[in-house]
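> coords please:
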Amino acid sequence: MAFKLFDRVRMTITTGGTGNLVLGAAVADAALGYHQTLAAAGAVDGDTFPYVIEDGSAFEWGIGTYIASGTSFSRSLIKSSTGSLLNVTTAAQMFPSPAAQHLPIGLQTIWIPAGAMTPRATSGAAKGAYDSGSNDITLSTMDFDTTTQEYAHFSVAMPKGWDEGTVTFIPYWTNTGGAATQNVVWSLAGRALGDNDGINGAFGTVQTSNDTWQAQNSLHIGPASAAITIGNMPAENDLVVFEVSRVVASDNMAGDASLIGIKLMISYNAGNDA
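As a prediction, this is how the structure comes out:
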């Protein structure tokens, strides 16, 4: 779940209880600094935010949803001093504050080996096995032709902590042919699938990674792609199907390019999947 943070917000409660809470004025406290309301901080109807309620010695923290028309917010409990939603009094105060588990933890990697990929039903790449030679380092590969554009698919049940935003990828590949000044262009696109979504449908934005040939039978690690927008409006816990390809119209390397795998880079907005 993505949420917003607001600076210097601390507000009184004018209508309490165990349900939605009606917010009052900003709290003025010369010792702590003067505060502002959610509206003054830029909150709009439907914004979700992590909150803390302090009501005497009782406390509650959770995720709130701002209701602009009533200057109130609904509550989704994470933890409280009573183990349930507080029966909040008008002596309470509310302020937005993320818990450690809410703090964004940046980019994380999901490694997708070629062995986890499937050739597309039409114009599919070929499953392969790369043997390094005398030491027999053997790697599963997905082999892409030099003249015909071919494709492979893989799927990832995305972590709940994923922010449902854009992703990027880094290709790992090798080859048994090629020469200096030649290059390979890899592409990736994705489609999100939620419960009861039709599987057949269009992928989202296609982005590429353009890598220069360095040496035959060497590992090549391409540059990170631009941001890839996943198709079909991704949501929490979705399965995302990805399509990887070699864009032969844009590269010029002689011979097959053997994809070893990709690093899929995603951003989290939660520290765990609780």
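
> going forward, measure contacts between C-alpha atoms and count neighbours the same way
Will do.

> checking residue 101 next. Helix, strand or coil?
helix (DSSP: H, G, I helix; E, B strand; the rest coil).

> run a quick neighbour tally on it.
The burial metric for residue 101, expressed as a neighbour count using other C-alpha atoms under 10 Å, is 14.

> for the one 3 residues further on, same thing?
Counted with other C-alpha under 10 Å, the burial measure for residue 104 works out to 17 neighbours.

> my guess is residue 236 contacts residue 192, does it?
No: look at residue 236 against residue 192 with C-alpha atoms under 8 Å: they stay out of range, at 10.0 Å.

> the two - which one has more neighbours?
Neighbour comparison, residue 236 and residue 192: the larger count goes to residue 192, with 27 against 16 (by other C-alpha under 10 Å).

> just confirm residue 203 is within a strand.
No: assessed by three-state DSSP, residue 203 does not belong to a strand; its assignment is coil.

> gap between it and residue 249?
Distance, residue 203 to residue 249, using C-alpha to C-alpha, to the nearest Å: 20 Å.

> so which of these two has more stuff around it?
Neighbours around residue 203 and residue 249, counted as other C-alpha under 10 Å, are more numerous at residue 203. The numbers are 19 against 11.

> state the number of residues packed around residue 106.
Counted by other C-alpha under 10 Å, the residues lying close to residue 106 total 14.

> how about the helices in the chain?
When secondary structure is read from DSSP state H, the chain shows no helices.

> in it, which residue sits furthest out from the middle?
residue 134 (41.2 Å; C-alpha atoms, centre = their mean).

> wait, residue 78 sits on residue 64?
No: with contact defined as C-alpha under 8 Å, residue 78 does not count as touching residue 64 (10.4 Å).

> out of those two, which sits in the busier spot?
residue 64 (23 against 15).

> what about the nearest residue to that one once chain neighbours are set aside, how many neighbours?
Nearest residue to residue 64, sequence neighbours excluded (C-alpha to C-alpha, 6 or more residues apart in numbering): residue 75, at 4.7 Å. Residue crowding around residue 75 was assessed by other C-alpha under 10 Å; the count is 22.

> let's see this one next to it:
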Amino acid sequence: MSFSDFYATGTVTVPAGGTAVVGAGTLWSTPIVAGDTLEAGGRAVRILDVVDNTHLTLAYGWPGAALAGSSYIIVYNAPSRTTGAYVAERLRELIERQRILDDGVPTYVAKGAGTNAPPSAPAASDLYLVGSAPTGAWAGYGGYLAVATDAGAWRFTAPAQGMRLYDTATDATWERHAAGWVNISPVPTSALGAANGVATLDSGGKVPAAQLPALAITETFPVASQAAMLALTAQAGDVAIRSDIRKSFILSASPATTLANWLEILAPLGAVSSVAGRTGDVTLGTADVSGLDASLAGKLTTGTRSMCIPAAAFTPRTTSGAAWGLVETAANKRMVRTLDFDPGTAEYAQICIPMPKSWNEGTFTARLIWQPGDGAVGNVRWAVRAACVDYYDGTDNLDRAWGTAVAVATATSGMSTATCYTDITTVTPAGTPANNALLFVEIFRDAADAADTYGADAKLVAVYVNVTLDAVNDA
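Have a look, this model is predicted:
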């Protein structure tokens, strides 16, 4: 046990002239009594009352400077400690301490270890190792040693590293480490290799097979012949993969040298045995699959066709048309023809595309390649709409209304020499699309929309118009 004439665990806080002392990390209720002396910073005041584990009341105001989380000691010098019972208890403790010192290692005999609830009727001097979640009179003393006194109360001793305790209830030995109490009881011989005991090691430092659960497969061996399979150092459950006959075998019992012990791992029923009348490594052509050539004949040339149209091929509209621009790059003198769209007013440009017969007469998509007029940052809102005009259709004439415009806002690159692109999806032409009809496409900058925030011209360089085909050719 740990014996002392003073208590100094934790810290204290008390204002100058105050009598209320607050402790941190303290357990004052049991060791401290009224009349003991609090000493700190060269000052000392008698204790009038022990309120609880973390609160004391002084007999008079603290005479020194205020203490805040300060170290201290409480001297066990209360007059009540000089009674005969107290002196007898102290004497018993000192004798016990001397016995422990004589033994060389502090070891105690306890009635129980790890107990959280104090026994209801302990005998005087019964010792217990308090558990980690104590209750009742033991609350707050987790890991402490608790000794029953003659008065039916408890006296607690803080644990110290190296302490040992023998629990007579469980025949176990405990030792106090930095991390807490550890059970250091040796494993009984009867538990070695036994059920609910501990495993042992053989002469090779491994757990014997008899102490391991059954294993389905331990190792897999690729071999090139039967002879090589029978020469394996294998045990039941091992698998041999025969490359000479493309089969696998599992060892059902020892020894591996007996062919009958190797069982073939069968393929599932209904497994493919041949393909198009061929066995082995098979490479198929279109002729090997019935109807494949005919099915592919109408599919190989269908899909999507992309038509790339330079800005120079567009025609600015007479009313609110985009302006022609011509840019010569500074270093390499590259000439770029553009259509310049104003930031303040919507401007337009159009193109007429005679559509091929292979067009599926549906919607189309577009990608606009463009260049900002300067290095400023902002969004340009581009819009695309279309109308389809068929031959000899009096209601589907050249002046028919446009279809619904599809608009997308795209950020500039922040560099006047870098191009940007905007993808326009699912443009539906107005009119009645038909084979070989004329598709009019109009591109404009929706400058009045709030999403258009770029303050300079947007220069259109080229446009991709992507349509879907549904015929092999245009015949």
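
> TM-score for this pair?
The TM-score (TM-score structural alignment, normalised by the length of structure 1) is 0.61; 177 aligned residues with a C-alpha RMSD of 1.8 Å.

> aligned counterpart of the residue farthest from the centre of structure 1 in structure 2, please.
Aligned by TM-score structural alignment, residue 134 of structure 1 pairs with residue 331 of structure 2.

> next one: residue 157 of structure 1
Using TM-score structural alignment to pair residues, one finds that residue 157 of structure 1 aligns to residue 354 in structure 2.

> one more: residue 255 of structure 1?
Pairing criterion TM-score structural alignment: the partner of residue 255 of structure 1 within structure 2 is identified as residue 456.

> pretty sure residue 94 of structure 2 is in a strand, no?
No: counting by three-state DSSP, residue 94 of structure 2 is not found in a strand; it is helix.

> what is the neighbour count of it?
The local packing count at residue 94 of structure 2 equals 14, with neighbours defined by other C-alpha under 10 Å.

> what's the match for it in structure 1?
With TM-score structural alignment as the criterion, residue 94 of structure 2 lines up with no residue in structure 1 and falls in a gap.

> quick one: what's aligned to residue 47 of structure 2 in structure 1?
Counting by TM-score structural alignment, residue 47 of structure 2 lines up with no residue in structure 1.

> now do the SS call for residue 47 of structure 2.
Residue 47 of structure 2 carries the three-state label strand when classified by three-state DSSP.

> ok, back up a step: and the match of residue 134 of structure 1, how far is that from residue 417 of structure 2?
Note on residue 331 of structure 2: its distance to residue 417 of structure 2, by C-alpha to C-alpha, is 11 Å.

> just residue 102 of structure 2 next, same as before
In this structure, residue 102 of structure 2 lies at 93 Å from residue 417 of structure 2, with C-alpha to C-alpha as the measure.

> cool, residue 333 of structure 2 as well?
Distance of residue 333 of structure 2 to residue 417 of structure 2, computed by C-alpha to C-alpha: 12 Å.

> the aligned residue in structure 2 for residue 212 of structure 1: how many residues sit nearby?
Mapped onto structure 2 by TM-score structural alignment, residue 212 of structure 1 lines up with residue 411. The number of residues packed around residue 411 of structure 2, counting by other C-alpha under 10 Å, is 17.

> can you check residue 292 of structure 2 too?
12.

> same question for residue 377 of structure 2.
Residue crowding around residue 377 of structure 2 was assessed by other C-alpha under 10 Å; the count is 16.

> spatially nearest residue to it (excluding sequence neighbours)?
Spatial nearest neighbour of residue 377 of structure 2, chain neighbours left out: residue 414 (5.1 Å); criterion: C-alpha to C-alpha, 6+ apart.

> residues in contact with the one you found?
Counting by C-alpha atoms under 8 Å, 6 or more residues apart in numbering, residue 414 of structure 2 touches 372, 374-377.

> which among these count as buried?
With neighbours counted by 16 or more other C-alpha atoms under 10 Å, the contacts of residue 414 of structure 2 contain buried members at 372, 374, 377.

> which of those lies closest to residue 251 of structure 2?
Distances from residue 251 of structure 2 to those, taken as C-alpha to C-alpha, are shortest for residue 377 (73.0 Å).

> these two touch, right, the closest one and residue 452?
No: counting by C-alpha under 8 Å, residue 377 of structure 2 does not reach residue 452; the two are 11.3 Å apart.

> identify the residues contacting the residue mapped onto residue 308 of structure 2 from structure 1.
Matched by TM-score structural alignment, residue 308 of structure 2 corresponds to residue 111 in structure 1. Contact partners of residue 111 of structure 1, counting by C-alpha under 8 Å, 6+ apart, are 261-264.

> and which of the residues you listed is nearest to residue 115 of structure 1?
Relative to residue 115 of structure 1, the closest of the contacts of residue 111 of structure 1 is residue 261; by C-alpha to C-alpha it sits at 8.1 Å.

> before we move on, back to that, and the contacts of residue 111 of structure 1 as TSV, adding neighbour count and distance to residue 197 of structure 1?
Shown next, in TSV, are the contacts of residue 111 of structure 1 (neighbours: other C-alpha atoms under 10 Å; distance: C-alpha to C-alpha, whole Å):
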residue	neighbour count	distance to residue 197 of structure 1
261	22	28
262	22	26
263	18	26
264	19	23
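
> residue 163 of structure 1: which of these is nearest?
Ranking the contacts of residue 111 of structure 1 by separation from residue 163 of structure 1, with C-alpha to C-alpha as the measure, puts residue 264 on top at 14.1 Å.
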